[in-house]
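[1] pasting a predicted model and its sequence here:
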Amino acid sequence: MSTAKEEILRRIRSAQKISHTAEKVEAPREYHRAGSVSGPALIEMLVDRLVDYKADVHECSSAELSNTLAEVFTERSVQNLVYAPGIDQAVLSAFEGQARADDAAANPRELSLVDAVLTESLVSCAETGTIVLESGDLCGRRALTLVPDRHVCIVRADSIVHRVPEMIERMDPTKPSTMISGPSATSDIELSRVEGVHGPRDLIVVIVRD
């Protein structure tokens, strides 16, 4: 065994002994746990971050949501839509006959064949431009938004918070969650941006102001 490897293993064993014998250390909590931005400024901050991440962002009122979604689907020639089972049917009134609720028992590979998927969201952090989806009826199963190439996500104004700690507080640690900040992208290879590698390359966010 090489000297370098022996040293690495020695340090690992030493660290393990310390972790078993050391007294419990409380994690420091001296950080901002509440936001200082609210109202229209909060929405503006989230929109700014999402646009910077190359997401397509639309804003509308609750009354305009159905028409806004119809315009998005028409613009992208969506003929085959799958939506999270908890989505309000009234929202899809203009897309009747071309949409179906996702079946959690169905083969997730089939989702690669649909034109788009539609979900709600749990909470969004304006400071980081992060949208959280929590596995359930409104956000769907995790595969619903990780397999298809296009994701349309509804973000309600009352679900937008300023900082990360506020976002974490709204999440249920017992449920699978997905955090998204713009379309799926990576720059791992020669710093060249490639989209759609491990999720949708097209993210459309519809922010409902009321």
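    Cool, the structure landed.
[2] from now on I want contacts and neighbour counts done on CA atoms only, so please keep to that.
    OK.
[3] next one: stretch 35-44 to chain centre, how far?
    19 Å (Cα atoms, centre = their mean, to the nearest Å).
[4] hold the first one in mind and look at this next one:
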Amino acid sequence: MSARDDILGRIDRIAPPRDAAGIAASYAAIDRSYLRRHHEDGILDLFAERVADYRAGVRRVTSGELPGAVAAALAARPGTHAVPGGLPAAWLADADPVLLTRDPAVADLDGLAGAVTGCAAAIAETGTIVLDHGPGQGPRALSLVPDYHLIVVTAEQVAADVPEALERLDPRRPLTFVSGPSATSDIELSRVEGVHGPRTLEVLLVS
């Protein structure tokens, strides 16, 4: 028996797994009378504003402008960039193939200049982008190890507020919530970026 199996076995003995029907009933019983969204109009403008507040770069582009914008963003940062499987080929149509490496091993991520991914959803109220690491997003390490992260967000992926976004997500997926570049502050409130993830975050908002 592995250490993992031993730990999970202990948890099961403390809290035996409930049947699916019981879990669904408990979930349905949660009070959801709260306000689901605080904004009806200007959702994309609000999202762009909140993303910029986190010191992330954000650029509004059309679908036709997207390949050129991706190519320009990657060319501006010398080095090779990770591209996850499932990322739409059209997004990379103008990018130099020499700058791209597809599905790199986790051990190789630290030596890359950055990564370009899609996302699962975005939240206008908080300026947050959510990755569920499905097709076009890659494993969690891909969004945490490289120093630069370029994320493509489409207009239909932007929810007004947190409850609306959560309804679009599968809680069984490994969700990563991104609100600006990685940053932390010490006891003197000196801000340091890039400690726990990318030092630089850029967002291309396609509308």
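    Now that the structure is in, tell me what you want to look at. All values reported here derive from a predicted model rather than from experimental measurement.
[5] report the buried residues of the biggest helix by length in the first structure.
    If you go by DSSP state H, the first structure has its longest helix at helix 3-21. When neighbours are counted by 16 or more other Cα atoms under 10 Å, no buried residue of helix 3-21 of the first structure is found.
[6] what stretch of the second structure does it fall on?
    Using TM-score structural alignment, helix 3-21 of the first structure corresponds to no residues of the second structure.
[7] got the contact list for the next helix or strand along the chain from that helix?
    Once helix 3-21 of the first structure ends, the next helix or strand along the chain (criterion: DSSP states H and E) is helix 40-52. Under the contact criterion Cα atoms under 8 Å, 6 or more residues apart in numbering, helix 40-52 of the first structure has outside partners 56-57, 125-129, 157, 160-162, 181-182.
[8] so how far is stretch 20-27 of the second structure off the chain centroid?
    Per Cα atoms, centre = their mean, the displacement of stretch 20-27 of the second structure from the mean C-alpha position of its chain is 29 Å.
[9] the strands in the second structure, which residues?
    57-61, 81-83, 100-102, 114-117, 121-123, 128-131, 148-154, 158-159, 176-178, 183-185, 191-193, 200-206 (DSSP state E).
[10] list the helices and strands the first one packs on?
    Contacts defined by 3 or more Cα pairs under 8 Å, 6 or more residues apart in numbering; DSSP states H and E place strand 57-61 of the second structure against helix 43-53, strand 200-206.
[11] and the shortest one, by the same measure?
    With contacts defined as 3+ Cα pairs under 8 Å, 6+ apart, the packing partners of strand 158-159 of the second structure are helix 43-53, strand 121-123.
[12] okay, that strand sits on what stretch of the first structure?
    Per the alignment by TM-score structural alignment, strand 158-159 of the second structure matches residues 160-161 in the first structure.
[13] that stretch vs the second structure - mean distance after superposition?
    Compared with the second structure after fitting, stretch 160-161 of the first structure has a mean deviation of 0.5 Å; criterion: mean Cα distance after the TM-score superposition for the first structure.
[14] so what touches that stretch?
    Counting by Cα under 8 Å, 6+ apart, stretch 160-161 of the first structure makes contact with 35, 38, 42-43, 123-126, 167, all of which sit outside it.
[15] off-centre distance for it?
    Taking mean C-alpha positions (Cα atoms, centre = their mean), stretch 160-161 of the first structure and its chain are 13 Å apart.
[16] try stretch 149-160 of the first structure
    8 Å.
[17] for the spatially most central residue of the first structure, what are its contacts?
    Closest to where the C-alpha atoms of the first structure average out (Cα atoms, centre = their mean) is residue 180, at 3.2 Å. Counting by Cα under 8 Å, 6+ apart, residue 180 of the first structure makes contact with 130-132.
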